[in-house]
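Student: Provided below are the primary sequence and the corresponding predicted coordinates.
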Amino acid sequence: MQNVPDLEAWTIFTRVAETGSFAKAAEQLGISQPTVSKAIARLERRLGTMLLYRTTRSLSLTPTGESLRERALQLLADAEAFETEASAGALEPHGLVRMNAPMSFGLKYLAPLFPAFFERYPSVDIDLSLTDQFVDIVSGGYDLAIRVADLTDSSLRARQLCSIRRPLVASPAYLDKHGRPRHPSELERHTSFIYTNSPTPEYWRFTHATSDEEYAVAVHGRIRTNNAEAFLPALIAGQGLALQPEYLVWDELQRGELEQVMCDWRIADINVNLVTPPGMLRTARVTALIEFLVEHLAHAPWAVLAA
């Protein structure tokens, strides 16, 4: 049976790699620490190479261990998906979904949906990580991610949820005091706030809505941040203008706290994508969550549906 994969050892290895500790891996898996140690040793003997550097105070992956970690995660995910689809339990989604999403989007639109999701799927749990930094979902062990950006990794499986407009907004008080810009060239004399996670933060390229004329303008901001929600207090206080994803300022626009300007000019829309690791199989719980998100978010008032 030498050629049969040791899935138990690979499972233990991925948990050790994730936690950085034999003891934590043993605790999470509900097994003894010696069992963890023996499984890693068994796997290293089988492969003929070290997977982990061990000292009395630390544990880290060897280059071989690092390269095998992602493949092991995919192997186990596929095995779990196969078992789930092949079992009667596939009819009732169950288990944990590890999910990643941008901070503001997650807090404003994902978290409020969880009560209804848990009501519909009482056997599914969610481990949600919120960050505005790029996350490798494969090496991070995520089942699903929401990306509010253009996708750069073509190996991932993606489903476009919708697109989002990015209007240029400011408070009526700011615009009454400093004027309402009608052309991008006028922005050079206005105070701008700069979102640093965009490809060209200080270089805004506009396209005219009817003539396809393009105009690029360099802007200089008093606030620079990787989370556009941080602009809201200063925007509402009348201290500048900013390009904002419409989902983030929808309520403020409806209440009149903010106003869109230069409506004849636009920055390219950004896509909201549901992204999963490469592979042919998805567990029932991941599919359930994807369909639930499409159901509740694709028709939000700020969502632009794909043509």
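Tutor: All right, it came through fine. Since the model is a prediction, treat every value here as computed from it, not as a measurement.

Student: okay, CA-based contacts and neighbour counts for the rest of this
Tutor: Noted.

Student: Just say helix, strand or coil for S211.
Tutor: Following DSSP: H, G, I helix; E, B strand; the rest coil, the label given to S211 is coil.

Student: Show me where the stretch 51-200 of the chain has its helices.
Tutor: With DSSP state H, counting those that start in this stretch, the ranges of helices along the stretch 51-200 of the chain come out as 63-86, 103-105, 114-120, 172-178.

Student: For R166, find the nearest of those helices.
Tutor: With C-alpha to C-alpha, the closest approach to R166 among the helices of the stretch 51-200 of the chain belongs to helix 103-105: 14.4 Å.

Student: Give me the distance from that closest one to the chain's centre.
Tutor: Between the centre of helix 103-105 and the centre of its chain there are 9 Å (C-alpha atoms, centre = their mean, to the nearest Å).

Student: packing partners for that helix?
Tutor: With contacts defined as 3 or more C-alpha pairs under 8 Å, 6 or more residues apart in numbering; DSSP states H and E, helix 103-105 has no helix or strand neighbours.

Student: Taking the centroid of the chain, which residue is nearest it?
Tutor: A101 (3.2 Å; C-alpha atoms, centre = their mean).

Student: quick one, what contacts it?
Tutor: Counting by C-alpha atoms under 8 Å, 6 or more residues apart in numbering, A101 touches L128, S129, L130, T131, D132, A145, I146, R147.

Student: again, 10 Å this time
Tutor: Applying C-alpha atoms under 10 Å, 6 or more residues apart in numbering, we find A101 in contact with 107, 110, 128-135, 144-148, 274.

Student: which residue ranges form the strands in the stretch 101-250 of the chain?
Tutor: 124-130, 144-148, 157-164, 168-170, 192-195, 203-208, 214-218, 221-225, 242-243 (DSSP state E, counting those that start in this stretch).

Student: Tabulate those strands in a markdown table, adding columns for distance to F114 and mean neighbour count.
Tutor: Below are these laid out as a markdown table (distance: least, C-alpha to C-alpha, whole Å; neighbours: other C-alpha atoms under 10 Å):
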| stretch | distance to F114 | mean neighbour count |
| --- | --- | --- |
| strand 124-130 | 9 | 16 |
| strand 144-148 | 15 | 23 |
| strand 157-164 | 18 | 19 |
| strand 168-170 | 30 | 25 |
| strand 192-195 | 28 | 25 |
| strand 203-208 | 36 | 17 |
| strand 214-218 | 41 | 14 |
| strand 221-225 | 28 | 15 |
| strand 242-243 | 29 | 22 |
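
Student: second one coming, line it up with the first:
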Amino acid sequence: MDSLVSMRVFCLVAELKSFATAAQRLRISPAMASKHVMQLEKRLGTRLLNRTSRRVSLSESGVLYFEQARQMLDSLDEVEAAVSNATVVPHGTLRLTAPVWMANAMFAGVLADYQARYPDVRLDVDLGGRMVNLVEEGYDLALRATGAPDEALIARPITKVAFHMVGAPAYLDRAGRPTKPADLAGRSLLHYALYPSESFSFAGEHGTETVKLNPVLRSGNETLLHMAALEGMGLAFLPKWLVAEDIAAGRLEHVMPGQVLFEGKLFAVYPSRKYLSAKVRTFIDFVAADRRMR
């Protein structure tokens, strides 16, 4: 049995978490797919997949083997194309995870333009708002807004991301429009759950001023906080890309626009520099070069 074919079968089963679905895509029987994986496990002397009647998951050894095998297969495809003097065309499924707030028209436009340029790449985008394990969960790439990316991963800076304090006109009419940091004390806050504090620091007339707001809603989902801000529930601290259209249309107001509370960077994060596939490399380059992301 061809070990390279078995490796491809294993990687697809691991990605799809299903022998039947992988077999259908490869046009082989589920029994043959299972035979390929068992042959691979026998040769390696370890279990790669945990199987139950309902699900398939990677074992500890499987996680390690999957990362290396998939990168090697992607690299092999590119090497073979290069040797045959063919253009290396990005292909396959690009599994991407990004923050919830990237569910906006601007980013959808970037994805549409990338897919139009590289039609052989299928995009599988997770905007679930959780910090995923790229290797264990089989993701190719993450877009993360942070001041300090994980040192265990490779992180390429893409662009700056400014966060604004915003509120609906109805709320500001009712509670008043702050003109200085002290005016924010006790104001209703739509609190992002991953931000550790209910206090914010501002550059005041006499140096840094820290004020504490009153959290009336706490959530790790920026879309909910955005909707609540539009409903006039309180002030929210949200990325510019999510609220720019609302500010332009007057649905939200930028509170104390001269104050920059946080300006982080958006990073493209991936597990390893080795065997960086064409689909990952071209996507990172495409996003970094797109003017809409600046």
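Tutor: Happy to help now that I have it. What you see is a predicted model, and the numbers here were worked out from it, not measured in a lab.

Student: Shared with structure 2, which of the contacts of A101 of structure 1?
Tutor: Here the contacts of A101 of structure 1 are checked against structure 2 with both residues aligned by TM-score structural alignment, their matches' C-alpha atoms under 10 Å, and the contacts held in both are 128-135, 144-148, 274.

Student: any idea which of the residues you listed is closest to F118 of structure 1?
Tutor: L128 (13.9 Å).

Student: Tell me the residue in structure 2 aligned with the residue nearest to the centre of structure 1.
Tutor: Using TM-score structural alignment as the criterion, A101 of structure 1 maps onto A98 of structure 2.

Student: What sits closest to its match if chain neighbours are left out?
Tutor: Leaving aside its chain neighbours, A98 of structure 2 sits nearest to L143 (4.8 Å; criterion: C-alpha to C-alpha, 6 or more residues apart in numbering).

Student: what about the one you found, distance to L127 of structure 2?
Tutor: As for L143 of structure 2, its distance to L127 of structure 2 is 10 Å (criterion: C-alpha to C-alpha, to the nearest Å).

Student: Residues that sit against both of those two, list them.
Tutor: Shared contacts of L143 of structure 2 and L127, defined by C-alpha under 10 Å, 6+ apart, comprise L96, T97, A98, P99, M102.

Student: JSON lines for those, including distance to R291 of structure 2?
Tutor: Listed next are those as JSON lines, based on distance: C-alpha to C-alpha, whole Å:
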{"residue": "L96", "distance to R291 of structure 2": "20"}
{"residue": "T97", "distance to R291 of structure 2": "21"}
{"residue": "A98", "distance to R291 of structure 2": "19"}
{"residue": "P99", "distance to R291 of structure 2": "19"}
{"residue": "M102", "distance to R291 of structure 2": "16"}
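
Student: Which member of those is positioned nearest G186 of structure 2?
Tutor: P99 (28.3 Å).

Student: and that closest one, how many residues sit next to it?
Tutor: The tally of other residues near P99 of structure 2 (other C-alpha atoms under 10 Å) stands at 18.

Student: Check A248 of structure 2 too.
Tutor: 11.

Student: Would you mind measuring from the counterpart of it in structure 1 to P277 of structure 1?
Tutor: The alignment partner of A248 of structure 2 in structure 1, by TM-score structural alignment, is Q254. Distance of Q254 of structure 1 to P277 of structure 1, computed by C-alpha to C-alpha: 37 Å.

Student: ok, which pair from the shared contacts of L143 and L127 of structure 2 is furthest apart?
Tutor: Greatest spacing in these, by C-alpha to C-alpha: L96 and M102 (11.8 Å).

Student: hey, what's in contact with both of the two?
Tutor: Taking C-alpha under 10 Å, 6+ apart as the criterion, L96 of structure 2 and M102 both touch L127, L143.

Student: In terms of neighbours, single out the busier of the two.
Tutor: Set L96 of structure 2 next to M102 and count neighbours by other C-alpha under 10 Å: L96 wins out with 21 against 18.

Student: isn't that one right up against G128?
Tutor: No. L96 of structure 2 is not in contact with G128 according to C-alpha atoms under 10 Å; the separation is 11.0 Å.

Student: Quick one: residues contacting E70 of structure 1.
Tutor: Neighbour list for E70 of structure 1: T14, I137, V138, S139, G140, G141 [criterion: C-alpha under 10 Å, 6+ apart].

Student: counterpart of it in structure 2?
Tutor: Taking TM-score structural alignment, the alignment pairs E70 of structure 1 with E67 from structure 2.

Student: List the single closest residue to K160 of structure 2 in space, sequence neighbours excluded.
Tutor: K265 (4.3 Å).

Student: mind checking the SS state of that neighbour?
Tutor: strand.

Student: can you count the residues close to N50 of structure 2?
Tutor: 12.

Student: Not counting sequence-adjacent ones, nearest residue to it?
Tutor: Spatially, and ignoring its direct neighbours in sequence, N50 of structure 2 is nearest to S57 (5.2 Å; C-alpha to C-alpha, 6+ apart).

Student: ok, now which ones touch the one you found?
Tutor: 13-18, 48-51, 63, 136-137.

Student: Can you turn the buried part of those residues into a PyMOL selection?
Tutor: This is how PyMOL selects the buried members of those, with burial counted by 16 or more other C-alpha atoms under 10 Å:
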select buried, resi 13+14+15+17+18+48+49+63+136
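
Student: any idea which of the contacts of S57 of structure 2 is closest to A185 of structure 2?
Tutor: Set against A185 of structure 2, the nearest of those by C-alpha to C-alpha is E137 (42.1 Å).
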